[in-house]
Every structure is written in structure tokens, then in C-alpha cells.
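Novice: this one's structure only:
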């Protein structure tokens, strides 16, 4: 018997328990142990029903990450599942915590499934560029029908135990506290009611008569919402096989499709994104066990769109918030906007009216800095003006208690200069949220020169508590994300100067996999934001500040983007679809004439290379300067903050995949033909190419 799977007898019930911390992943020892324990249960003449359950905080997860990239050792999971399903004694899965991926496939192999009410069930493989490869695409439709199976498998999101019962995945939901006890109770029900063994693979009542048009319609929908993705389309193929083929043939088809996903570059990118999201929490140079300051209450300064969104993040996590504004009307409007956001969420059925009131009750509006005297964390979220921010921090230095963390949400300004306004620079840190703050998952935490280690550990932890992916970076203009974005934006504008149209540039970027193009994104955020930042840099005499361009001219005309109905594109009332605008085309043509530029035809490939290679080159400089410690930090910032397609793994991973020599050749070519500091090759990029290494090797 395996030491991670035990078999024991409780009365007339044989109990198979997986105990493989932390998540009971289906590694080799677990797979081998399940088969051995099943054999023991079948050979035990004293028992007539078997229960499969798990120790610890959860049922079974999917593959063991410790075995990723290694050849699979027998028994492989599909064979283990076939053994379970062929049990001659009734077999019950008793589920608590989560049954995800291979864990749910194990449960589907059992003859009955019971779960505690707090459990969640799902097949999330599509998020890793895969499909359920151990019968999940063949068994789930037989339980819940093809359409609902398609929703679960292509979406990858878990469902509650209650939803699982309603769908037909579960046979019972138990309100007890122990999955084992729930399993034992159901075992007695099997005896009392003489419930027959009915393997899922033999059921077809939920799939007989499925309209073939369902699959064509589903593929059409995916072509709009997931047109770049490989795995969701293969999931549809697999579920269609469940409906149209005998079970054994469907399993063979599932295996073929699973292997095609394994071979896809998208799978590599999504796996990299998956592991990198976890790795960013482990900060190199921050000692393990660094103490964390207690954050029981926070204050947000500024009740605008950003400040209100940040306040919602903390209220959503049950943390009391004081929301400060300078003027009564701004404060009233800010609180009203928060309520509208919550009520809109409630209308979608994602919050109850009671939850709306609970969260609103956690947000206490104020006009007085004196009310911030006892909070544990303050986040300043006013507009980008150094003088105003320093004035605020000087006030916070006076009113906040010792040990309070003083954070700024600045997206570009120097944290160290802001810290000079206080007598406690060790408590000052950047916490750069992304708009809309209550939706976007990225939190770019910025380490100042004198920021204390326990402050860094605390803001990383608080990011986790409020559901963010927190990445720690260093101080420079724009930090990591915006510094790279500004280079891409500069290049996009230059491409239009040279002859491309804004819509051509945006189409190339969205065809690559971004949800929005550079210019459509600018209109959404408001082009006045970048314009004001550039103006501040120009006024300050920054030699790297870009010259006045056609986007600045649009902003000067009050065309700020979607919020004014016109920006780089025009917008019909009530419609966010960007439409080309002849007025913008005329303005661009006039600027070209002023500068003596004859527009030329620009290929999509040139647009792609100039927009992406400039980002990779800047990312290499960021790594070289130590602003980001690892290339995966940059990848996660761009995936979660800027919509870089996760299936490509992030900009630095993508560069590794296409070859750094290819990128460097392009950078050198554009440096020779276009000039500009942004095209000066990064010494790190040159060194890696010379040594035949990748960013991942650093």
C-alpha cells in the first residue's frame, strides 16, 4: 500500500483516503496508491461499499506540479480512472474543498458523488491551454448534457456544490463538517435503497438527441470571444465526440485532442503564466519570515475613479476604509459612484442587496485628515502632480500614527522624492493599482530606496488579501508596466506619423491577442491622462520627454476619448465601439505636411515588430537596472495589467520563444533606420544573445 493512500474499514464500508499535502495532487504515488487501495477494498469480504475521500483541506487536485515536464510513470491517470469505474462494489466520491481537473475526473469515475456544501467542482484545464484528458470531456456530458458541459469545460470556472447538484454532477450535498462522514452516510443510503451501480460511461440519456447545430453555434461564439485560443475549440471537438461516438472511441478522440493541446505553443505560454503568477509572491532578497504589519483599517485619499475603485477593493475584503476628499461635492459624487458600481453588480446577481449595504457600510467618507490618525495603511490616489503629492505626504506625516504605512498610487512619479516629504521614508511605498481598480488584478508595489522590509512584506500580503496579483518592482519613471507602455505608445504614434492609420496599428495589436489596441486603450483610459503626464515632463525640462504630437493636439481640443465621445476615434452615444474619424485623419495629414513627411505604406509585420520589439528591449533594460528582478515579473505585470495575451506567456517569455537573436536583429535594424534612445540595444539583450541564453536563464 502506498504511504500517501490508505485503506481502512469502517463498519461495512471500505474507506480509501488520499493524504498527499498540500492539495492531494494526482502524482505517481497517489495514482499507484489508488489502484492498490481499490484492490484491497475489492478483496475485503467484510465491506460492501467503498468511499474515496481525501485528508487535509481539499479533495484531489489535478496533476502534480512536481512532475511537470517529466515522463509520466504508470499507472497513468486514465488507467486509474478506468479501474475505479470498473469497481464491482459501489464506489462513492466524498468531496470537500475543491475537486478540480483530474480530481473531478476521479470523482466522475466513481458511481456516486456526495460533497459538503462548501465544496467547489470544476475542470479548469482550458486555462492552461489543455482539455480534460482523463475522460472529463466524455463523462461530464453524460451527466449534465452537452451544452452545460461545454459551458463548464470551455469556461474553466468552478461551480458550487449546490450548482453541481442541480446540474447533475453530484448525487447529494451534505451539510455536515466531514467529507468522510458524508460519504459514510451516503454509503448507508446505497444499502438502504439498494442503489445500483451505474458507471457514467454507460449513461447516454443526457446526450441522446443532442442537436448537431449546438456545436456549430458554440464554435461560432468562440470565434468571437476566444478567437485566438486553441484549447477551447479542441474542447468543443472532444464534447462533440462524446455525443457522436461510442465511449471507447470518444476516449481515443479525447486523447488525440489532448496531445494536440500539449504540443501547442499556447500551452507553454499559459503554463508559464500559471506558475509565474505564483512565483511573483516569492520576492528575491526579502528574507523568509519577514514580519508583517497588522492592517485592520485603511484610508484612501481621493474619491475619484481610481480612489473609489481602491476603496471597493478593501471593502470587498471586509476591511474598513476611510475615504477622504478635499471638497464635499467630490466626496458625495465619489461615494455615489461606488454605490452605483455595487448596485450594478447586484443587478447582475453577483451581490445581494445585503452585501451591497455591508460593503457600503465599511466605507466611511471624511473631509478631515484628523480622521486618518489611527489607520494602519493610507493610499494616496490623487492626480499625477509631484507638488500636490508631497504636500499630502507631509500632512500624513503629521497626522498618521507611528508604524502606519504611507503608500502612493502614482503610476510614474519618483517614490523616493515623495518620501522626502516625511520623516519616515522607511514607511513610504508605492502601491500602483490599475484602472478600474476594483476589477483589474494587477498591483504593482514599488520599493523605495529606504522602504523597510516589513513594509514590503505587508503590501505584498495585503495585495493577496484583496485578491490582487502583487508584483514588487523598483523606482524609475513609469516603473515597469508604464515605462514599457510609453515606449510602445511612442512607437505607435511614430508609425502613424510614417503612414499607418491608428486603426491599422490597433488591428495588428489585437490580432496578436491583446483585447484592445494602443489607441483604443488610450481612448478608454482618457488621452488627457498621458497628455498631462507628457506636459509635466516637458515643463520640467525632461530631456527624454516626447515632443508634442498629434495625440497631444487632440487632447488640447478637449477630445479626451470615450468620456467625451471623441478622442483618437469617435463614439456614437451609448456605444463604445471606436470609429475612424475624418477629422483625426485630417489632423494627422496636416502634421505630416508640417514635418515634411511623405506617408508610406507600412506592413503589418513592421507594426508588430516595432510595437513589440521596443517593449522587449525596454524590458531588458529594466532587468539590467534591477527595476524588475526576474523576467517573469515583467510578464505577469503585462498579462494582468495591460492585456498581454496569456497564451503567449508575456513579452519576455514571447521573446524567448521567437528567439532573442531575432529580437536583437530587429532592434539593431530599427536603431540604424529610425534612431532614438528607445532603439539602442540593451547590453543585457546583446549579452544573452552572445551567450546563447534566454531571459528565463537569468
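Specialist: Alright, I've got the coordinates. For clarity, every value in this text was computed on a predicted model and none was experimentally measured.
Novice: Please count neighbours and contacts with C-alpha atoms only from this point.
Specialist: Fine.
Novice: right, and residue 228 touches residue 513 too?
Specialist: Yes: checked against Cα atoms under 8 Å, the pair residue 228 and residue 513 is within contact range at 6.3 Å.
Novice: ok, and here's another one to check against it:
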């Protein structure tokens, strides 16, 4: 047996422990160790039952990353799972932390499962462009309802321990010492006949053809072109129709095909990129400053979202607003957002009450005297932000970190408004701030290393993907957004309709098009930015005035019922408006443009070309540290389809294909 897996036998119960830090990945040593443990316990007459448990902070969390894309050394995981399932002694999987991917497949090979109350279980392979490859699509619908199995495999979303018990994935929940409870459970079932292997069982509730079409249709409609989601649905459909052995063969065939799919290569690129972009060599060994109490300036949509994110991460929050009415509104937004989380089952009512006890408000900056970090989230106006930072400079401790949530403004100029610019950085959250995973950490010229390290530490605590960015107008994401939005404006003035542009983007895999996105965010935001840039705009640069004319009419998007599209009676689904079409035609005529038709392919070529061109400029200027950083920002902040790997990755693949 390998050192990654050890076996201890006491009173007839063998405890097989996997210890392969940091996440007990299923590399060769673990697979061989598990195969050896089956042989050892099967051959020992003193063993009545086996508990499979893991050391460290989690159960087995999937494949060994360094083995990705390489032939798996024997024994392969499918054979290991089958050997556990075929064991002569009952195996009980004791799950804590996360059982993901191959980890859950190993647990499904066990005859019983007991879960820690805080455990999560899932099959997230679709996020890597794959499906489960060690029997997950076959065994799961033979232990849980088929609709839930299909949802888990096709979405990759994990479920909580309580849900696992309710749907039959787990046999018992442990609210105390998992090891003790698992050993006791193993003792209880040791004398029972071995349950039938999952692979030999019938599906829990095989749906008829009409019901399956309904289940599959809902999942396929959300795929937006991602092959692994479509094939995951196929695999579950086959698993329900075929016997277990045949279904395993089909699963393996689909898994092998997807391993060669370019989408899988793109998704693996994103997987590694998201884990590497926030690791700065210059911060190695640099300790962040302590974080306990955080101030938030502003209680609007963004400020309230940031406050919620901070509260959910365990920090105490002080919200500052200009007067009592604004403060009450901001505190109400925070309370309402937390209540929405309660209604969605994300937190308990008691948890909400506890979080709100750590949330106070004030109209005076003196309440921030002991704050470790303050995040400014006021209106996007340089003079207003400078006034805020001057007040913060006077009210906070000299070692408190001061952050601005600006989307476009010069963080160096903001930092210059305090006595010690080294304590200032940018923390660009994305709305809604408590949901969106991306956090751009903007590093002004004079920022101290431990201040920057504090920004990344906060990102980790919030569960964000933190991407470093240099100072420029719009940083990484909004600068690229401005470039391709400008290209879309050109195409609309040249003859493409807003709905054609949006349709092309959705067909490519974006959740929504650029014009619908502007309507959702509010056209007044971009209008303010354009007016700010107007004095320095190159007079030779082509400028499209269509959006300005819409704003002059008070058409700011969904919030006013009209923008690029109409939104009748508060609808969130936009409808084309002849008034907008007339404005477009008038602007084209005024500028002497003869309009023409555009194909969807041409629209996307122009959009991607603008993204990549601006991305390369950002790299040359050192605003982004790598192409991977740009890809991560565009995927997590702007809806670029993950399965295409990001604009820089897609451009690289296209160039290699053309070469």
C-alpha cells in the first residue's frame, strides 16, 4: 500500500485514510493505495466493514491536476471504483469538506455514505469541458432521482449535506465527530447483507420519454453552445436506458471524445488561469495587514452589495452615508439582500440576524477611527472621490488601507489626495458585488506591498477571483469593453441593427448582447464617462452620437423603460423601437454613411478583433500581467463564454489554426 493511503483495523472495523495534501486528489498513489486497501480488507477475515475517510480539510476532491491531459497510469479510477463496489466487505464513505468529481465517484462506489453537516458533494466536470469518467453518470441516477442526477451532472453545481440525505445520495448526516459516527455506522451495518451494487440497479425513477424531454430541454437551453453540458445530458439519458455495464462504456466513450474537444482545452486553460493570475511573485512572503473591521462609503447598489459581500465573509462593516435618509436606505438594501439570501436558502434566518449585528451605520467619518480598511463606493466623479479621500485621510488610522471602487478613474490621482499614497489601492467590484466573482485589484504607482497583499487577502476571504491591473482609463475590463462597444456603435451606424449585434453575441455564447447589457446597467453611466473624456478626445477619432441622443431623450435603459430597446410595463425583455431605428438612420445620413447588411460572423469578427487589439495594447503597456489575466477578467466580469477560453486564448487558437 502507498503512503498516501493507510489502513487501521480496530474491533473489526477497518479505517482506510487517504492523506494526499492539499486536497486529497486522486493521483496514482491514491488510486493504487485504494486498490491495495480493497485487497487487504477483503483478505482479512477479522474485518467486518470498512470506513473510507480522508485527512486534512476535505474528502477527495477530484483528479490530480498534474495528470490532466495525460494517459492515466493503471489502476485507472473507473477500475478502482469498480473494485470498491465489488468488495466482499461493506465500505462506508465518510465525507467532509468537498467530495467533487472523482471524489464523489469513489464515494458512489462505496456501499454507504455518511456526510459531515457542512460537506458539499458534486460532479463539476462540465466546467472542464468533460463529463464524469468513472461511473458518475451511471451510478448517480441509480441512487437519486433522475432529474436531480441530470441537473448535478449538467450544471456541475454541488449540493449540501442536508440535500444529499434528502435525495438519497447520503445515508446519514453527522453533526458531531465524523470519524466516530462513521465507525459506529459501519458497526451497525456490518452484519447486514451487502447492498446491490449501484451499477447493477435500475434507475431510481426512470422518466418516460415526454418527461425526459422536459428535463433535458431545460438543461440544454442553458448550455449556450457548451458541448460538455449537451453530452452530460446525453450520458444521463443513455444511463437511464441501458444496463449499468453498457452505460459505463457509453460514459467512457463520451468522456474520451470530450478530452479531445477544443472546448475542453479552453475550459482547462481558464481553470488554470483563474488559479494563477492572482499570484504575484513580488508579494511572496509579504504579510497582509490585519482585517477585521471594514468601512464602506456609500449605500447605493454597489456600496450595499460590497457591504453584503464583506458581512458574508465574516467581517464587521461600518456604512457611511451623507445623511440619515441615505443611510437608512443603504442599510435597508443590505438587510433586503440578506433576506433574499435567506429566501433562496443560502443562509439561515439566524445567520442573517448574526450578520446584521456586525453591521452599523453612521453619517460621520469619525466612526471609521478603528477601521482596518475602507472601501469608497460613491458616484463616479473625481472631485467627489477626492473629497471623500481627504475626509478619510483625516478620520482613519495612518495604517488603515484606503480603497476606491472606481470603474474608470485615475487611482494615482485619487491616491495623491491623501498624505500617504502608499496606503491607497483600487478594488473594482462588479455588480452585484456579493454575487460576481471578479475583483480587479488596481495597483497605483506608490502602493505599498503589504497594502497590495491586503487587497489580495481580502479577495480570497470574499471568495473572489482577484486579478491585478495597472492604472489606466477603465483598467483591464472596462477598457476592453469601451473598445468593443465603440466597434459595435460603428457597426450600428454602418447598418447593423442593435438586435442583430446582440443576437450574434448570444449565438457566440454571451448571456446577453452589448446593447441589452447597456440597457440593464444604465446608459447614463457610459454617457457620463463619454462626457468626461470629451475634452481629451482626438478630434480625428470617429465618434458615434447615437447613444448620446438616446440619453438626451431620457432613455437610460430598463430603469426608465426605454434605452436601445423598449421595456413595456417594467418588462426586462427589450423590444426594438422604431424611434431608435430613426435616430440611427438620421446619424448615418448626417455623417454620409451608406448603410449595409452585416452577417453574424462579420459582427463577431469585428467584436473579437476589437477585444484582442485592445488586449494586446494593454499587455504592451503593462496594465495586464498576462493574456490569461485578460481572459479571466472578460469571462468573469463581462460574460465572455468560458468554453471559448477568453478572447486572447481564442485569438491564439485561431492563429494556430490559420498557421
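Specialist: Nice, thanks for sending it over. Not measured: the values here are computed from a predicted model.
Novice: Please, where are all the helices along the stretch 451-600 of the second structure?
Specialist: Along the stretch 451-600 of the second structure, the segments classed as helices by DSSP state H, counting those that start in this stretch run 477-494, 498-508, 514-521, 523-533, 546-552, 578-590, 600-620.
Novice: Which strands or helices does the longest one pack on?
Specialist: Packed against helix 600-620 of the second structure by the contact rule (3 or more Cα pairs under 8 Å, 6 or more residues apart in numbering; DSSP states H and E) you find helix 477-494, helix 498-508, helix 627-638, helix 647-658.
Novice: What is the burial count for the aligned residue in the first structure for residue 414 of the second structure?
Specialist: Using TM-score structural alignment, the equivalent of residue 414 of the second structure in the first structure is residue 418. Using other Cα atoms under 10 Å, residue 418 of the first structure has 26 neighbouring residues.
Novice: residues in contact with residue 418 of the first structure?
Specialist: By Cα atoms under 8 Å, 6 or more residues apart in numbering, the contact set of residue 418 of the first structure is 386, 389-390, 393.
Novice: ok so, going back, and the helices of the stretch 451-600 of the second structure: which comes nearest residue 193 of the second structure?
Specialist: Closest to residue 193 of the second structure of those is helix 498-508 (Cα to Cα; 53.5 Å).
Novice: What residues in the first structure pair up with that closest one?
Specialist: Counting by TM-score structural alignment, helix 498-508 of the second structure pairs with residues 502-512 of the first structure.
Novice: Identify each buried residue in that stretch, please.
Specialist: Within stretch 502-512 of the first structure, the residues that count as buried by 16 or more other Cα atoms under 10 Å are 502-510.
Novice: contacts for that stretch?
Specialist: Defining contact as Cα under 8 Å, 6+ apart, one finds that stretch 502-512 of the first structure is touched by 228, 492, 495-496, 516-520, 568, 580, 604, 607-608, 645.
Novice: make it 10 Å
Specialist: Stretch 502-512 of the first structure is contacted by residues 227-228, 492-493, 495-496, 501, 513-521, 568-569, 578-580, 584-585, 588, 602-608, 611-612, 644-645, 648 when judged by Cα atoms under 10 Å, 6 or more residues apart in numbering.
Novice: Tell me roughly how far that stretch lies from the second structure on average.
Specialist: For stretch 502-512 of the first structure, the mean deviation from the second structure after alignment is 0.8 Å (mean Cα distance after the TM-score superposition for the first structure).
Novice: Tell me which residue of the first structure matches up with residue 591 of the second structure.
Specialist: In the first structure, residue 591 of the second structure lands on residue 595 (TM-score structural alignment).
Novice: I'd say its match and residue 550 touch.
Specialist: No: the criterion here is Cα atoms under 10 Å, and residue 595 of the first structure misses it with residue 550 at 11.6 Å.
Novice: Please compare those two by neighbour count and tell me which comes out ahead.
Specialist: In terms of neighbours (other Cα under 10 Å), residue 550 is the more surrounded of residue 595 of the first structure and residue 550; the figures are 20 against 10.
Novice: how much space between the more buried one and residue 558 of the first structure?
Specialist: 13 Å (Cα to Cα, to the nearest Å).
Novice: same check, this time on residue 245 of the first structure
Specialist: For residue 245 of the first structure, the distance to residue 558 of the first structure equals 61 Å [Cα to Cα].
Novice: Next: residue 100 of the first structure.
Specialist: In terms of Cα to Cα, residue 100 of the first structure sits 51 Å off from residue 558 of the first structure.
Novice: of those two, who's got more company?
Specialist: With neighbours defined as other Cα under 10 Å, residue 100 of the first structure and residue 558 compare such that residue 100 has more, 26 against 14.
Novice: Burial check on the nearest residue to the more buried one once chain neighbours are set aside, number of neighbours?
Specialist: Closest residue in space to residue 100 of the first structure, ignoring its immediate chain neighbours: residue 122 at 4.8 Å, by Cα to Cα, 6 or more residues apart in numbering. Other residues near residue 122 of the first structure come to 22 when the count uses other Cα under 10 Å.
Novice: Identify the residues contacting residue 122 of the first structure.
Specialist: 98-105, 152-153, 155-160, 164.
Novice: And for residue 90 of the second structure?
Specialist: 42, 47-51, 84, 110-112, 186, 189-195.
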